[in-house]
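Undergrad: structure, please.
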Amino acid sequence: MSKVKYYYDPESLSYRKIERKKRTTLKYAFMFLLGSALFGFLFVFLASQYVESPKERALKRELQNVQLQFQLLNRKMDEAETVLANVADRDNNIYRVFFEANPIPDEQRKAGFGGINRYKNLEGFDNSKLIIATSKRLDILQKQIVVQSKSLDEIAKLAEEKEKLLEAIPAIQPVKNEDLKRMASGYGMRSDPFTKVRKMHWGMDFSAPKGTPIYATGDGVVVRADEGAIGYGKHIRIDHGYGYVSLYAHLFKYNVKKNQKVKRGELIGFVGSTGRSEAPHCHYEIFKDDVRINPINFYYGSLTAEEFNELLENASLENQSLD
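TA: This next block holds a predicted model:
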């Protein structure tokens, strides 16, 4: 029950009951409700600005964690870019130089992405700049890795070809030093043993006893093992690939046959004196792209520096050939 209030009336010298008008009551009620609403709104507004809800605190922690992850990702990309730059430097200045391949320009390695905006869907967020910058770095890094990967694939192929080339090129003497009587004649103008006329001697003569082993000077395929060439007698030709062919003439007998694959150092025949020959020896020639070249430059795989100098000195003497 509400309290009844009175006021003192000096005219009547008595207390009178305070009568509140209905309009006034409604007015007070309205003002109370309005004040309450304004207070409530202000409270909610201030709370939303300065007081975080559990959900907001969780989202804030999640955002901070994402920012930290982006920072860590950028550090890892810094490290990856440093490593990749080192690999690219070695690729251009060591690997490609060794295998005689053109270096990859920096413009090709570090090129960005032109055309349409690839990152439009990442715009409009609080951390859009960070996200877009990181995405660009990651895309460029991935592209550089692809370029480098293709380059290393090419280097690996070149290395494989180089290894095959080094195995194929004639690189040893056809007759071992301990089996030689002497290096009878070299490449160049020599006196013919039969006519005594100076003429071009297209190979090198290794004098050795009949039956001395003759070895393949490089990997290849036997393309001839017959007596069909005039003057060579029993002879063998090995195709080494890459334009190289080696010839071994005046053999006593064969140890290989046509189309047989051989390895460097493999026994292919024996010294003889068949064909146009004055004494047992191995006449040795090398062809490059069907042109005869001096075999003296192809013994790096079996001779020391001293042995090579001695061989070079003997080969340069303008003596008489044995065929």
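
Undergrad: CA atoms for contacts and neighbours, from now on please.
TA: Fine.

Undergrad: longest single helix anywhere in this protein?
TA: Using DSSP state H, we find that the single longest helix of the chain is helix 128-168.

Undergrad: C-terminal to that helix, what's the next element?
TA: Note on helix 128-168: by DSSP states H and E, the next helix or strand toward the C-terminus is strand 182-185.

Undergrad: other SSEs contacting the helix or strand that comes right after that next one?
TA: Next along the chain after strand 182-185, taking DSSP H and E as the criterion, comes strand 188-191. Identification of packing neighbours for strand 188-191 by 3 or more C-alpha pairs under 8 Å, 6 or more residues apart in numbering; DSSP states H and E yields strand 198-201.

Undergrad: list the contacts of the strand it packs on.
TA: 186, 187, 188, 189, 190, 191, 192, 321 (C-alpha atoms under 8 Å, 6 or more residues apart in numbering).

Undergrad: how far does the longest helix of the chain sit from the chain's center?
TA: 6 Å (C-alpha atoms, centre = their mean, to the nearest Å).

Undergrad: and that helix, what other elements does it pack with?
TA: Helix 128-168 is packed against helix 54-90, helix 106-109, with contacts defined by 3+ C-alpha pairs under 8 Å, 6+ apart.

Undergrad: let's see 10 Å
TA: helix 54-90, helix 96-98, helix 106-109, strand 220-226, strand 235-241, strand 244-249 (3 or more C-alpha pairs under 10 Å, 6 or more residues apart in numbering; DSSP states H and E).

Undergrad: can you check what angle separates the fifth one from strand 220-226?
TA: Using axes from the mean of the first three to the mean of the last three C-alpha atoms, to 10 degrees, one finds that strand 235-241 and strand 220-226 are set 160 degrees apart in direction.

Undergrad: next up, for comparison:
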Amino acid sequence: MKKIKYYYNPTTLRYEKLETPLRVKLLRALGFIAGSLVTALIIVSIAFQYLDSPKEKILRQNYERARDNYDLLNMQLGKLKQQMTELEKRDNEIYRSIFEASPIPDSARVKEMEKQKEIQLVQAMDADALYTDIVTNLNNLIKRAAFQHKSYDDIDGFIKNKEILLAATPAIQPVSNTDLRRIASGFGYRIDPVYKTVKMHAGLDFAAPQGTPIYATANGAIKLAGNTGNGYGNHVIINHGYGYETLYGHMFKIKASSGQKVKRGEIIGYVGSTGKSTGPHLHYEVHKNGKRLDPVYFFYNDLTPEQYDRLLKMAAASNQSFD
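TA: The predicted structure is shown next:
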């Protein structure tokens, strides 16, 4: 039952029923509603400031996972960069040194890649910055790997060319000389057998019976085969490429012909005593880019170190040449 309130009216000197005007009721209702709204807004603002909504919780969890994944990727990228740097260093300092090739500059390995400072600390990065940083690092590694792959393709070509170069480099004795007794005169100033004066002897003389086979000391093509009246008699010159040529003089008989391709160890003629010669022997020369070299340094392919040392001493002896 609703309680009825009364008040004492001093004018009428009696108790009268207390009635609240409608205007007052409305003001009270509006004040209550306004206070409730303000209180609700304060509570909501505090909640939004210190408490996450379910959606924000999910987003925050996703962000934390993304940051952890970035840390892991960044660590793996660091390892890959270290491995790539080691490969590039090995490429420049070892592989290309073996084949006498110029090292590849870093600018060629990573086109349009500039050395950048660290963008930010991972904690300060937003999702876009994390993504951009990962993509940038991966693109740089892809470019470096592509250039490294091309470099190794080049080295593979160097190996093949090196095999060809080794096959084209004089590396055996031009006559059979297993007992090392056929070296008659070495490279350098020797006594001329005809004029009895000291003259430059630009090759090695191998004393051997007439008809002893003469072998090509490296792969190449016959540049000259015949007698041109220059004192070498019947002689052969082989162009091996890479600046190498060899000369075989005073042959009894030439087996090879001009323009013919020959392999190392193939018979190109036979020992004789034609031209300016005092007896059957082979005069053998090695040229590199037109310069005459001591042939004794090109017999490493068919001699042991002990035999080679003995041969060096024999070739260095001062004596009279055969031509």
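
Undergrad: follow-up on the earlier one: buried deepest among the helices and strands packed on helix 128-168 of the first structure, which one?
TA: Of all those, strand 244-249 carries the top mean neighbour count, a mean of 26, counting by mean count of other C-alpha atoms under 10 Å.

Undergrad: that one vs the second structure, mean deviation?
TA: With mean C-alpha distance after the TM-score superposition for the first structure, strand 244-249 of the first structure departs from the second structure by a mean of 1.1 Å once superposed.

Undergrad: distance between that strand and the chain's centre?
TA: Strand 244-249 of the first structure sits 36 Å away from the centroid of its parent chain (C-alpha atoms, centre = their mean).

Undergrad: assess the claim that residue 138 of the second structure and residue 113 are in contact.
TA: No: using C-alpha atoms under 10 Å, residue 138 of the second structure and residue 113 do not qualify as a contacting pair, with a distance of 11.8 Å.

Undergrad: overlap of the contact sets of those two?
TA: residue 144 (C-alpha atoms under 10 Å, 6 or more residues apart in numbering).

Undergrad: about what we covered before: and the longest helix of the first structure, how far from the second structure on average?
TA: Superposed on the second structure, helix 128-168 of the first structure shows a mean distance to its aligned partners of 5.6 Å (mean C-alpha distance after the TM-score superposition for the first structure).

Undergrad: JSON lines for the helices and strands packed on helix 128-168 of the first structure, including distance to residue 171 of the first structure?
TA: Listed next are those as JSON lines, based on distance: least, C-alpha to C-alpha, whole Å:
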{"stretch": "helix 54-90", "distance to residue 171 of the first structure": "30"}
{"stretch": "helix 96-98", "distance to residue 171 of the first structure": "20"}
{"stretch": "helix 106-109", "distance to residue 171 of the first structure": "39"}
{"stretch": "strand 220-226", "distance to residue 171 of the first structure": "12"}
{"stretch": "strand 235-241", "distance to residue 171 of the first structure": "11"}
{"stretch": "strand 244-249", "distance to residue 171 of the first structure": "11"}
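
Undergrad: ok, so of the contacts of strand 198-201 of the first structure, who is nearest residue 60 of the first structure?
TA: Checking those against residue 60 of the first structure by C-alpha to C-alpha gives residue 187 as the nearest, at 86.1 Å.

Undergrad: could you report the neighbour count for the corresponding residue of the second structure for that closest one?
TA: Here residue 187 of the first structure is matched to residue 187 in the second structure, going by TM-score structural alignment. Residues lying near residue 187 of the second structure (other C-alpha atoms under 10 Å) number 23.

Undergrad: which ones are touching the closest residue to residue 187 of the second structure other than its chain neighbours?
TA: Once flanking residues are discounted, residue 187 of the second structure sits nearest to residue 203: 5.0 Å by C-alpha to C-alpha, 6 or more residues apart in numbering. By C-alpha under 10 Å, 6+ apart, the residues touching residue 203 of the second structure are 185-188, 246-249, 282-287, 292-296, 321.

Undergrad: got it, and residue 271 of the second structure?
TA: Residue 271 of the second structure is in contact with 175, 206-214, 234, 248-254, 280-283, counting by C-alpha under 10 Å, 6+ apart.
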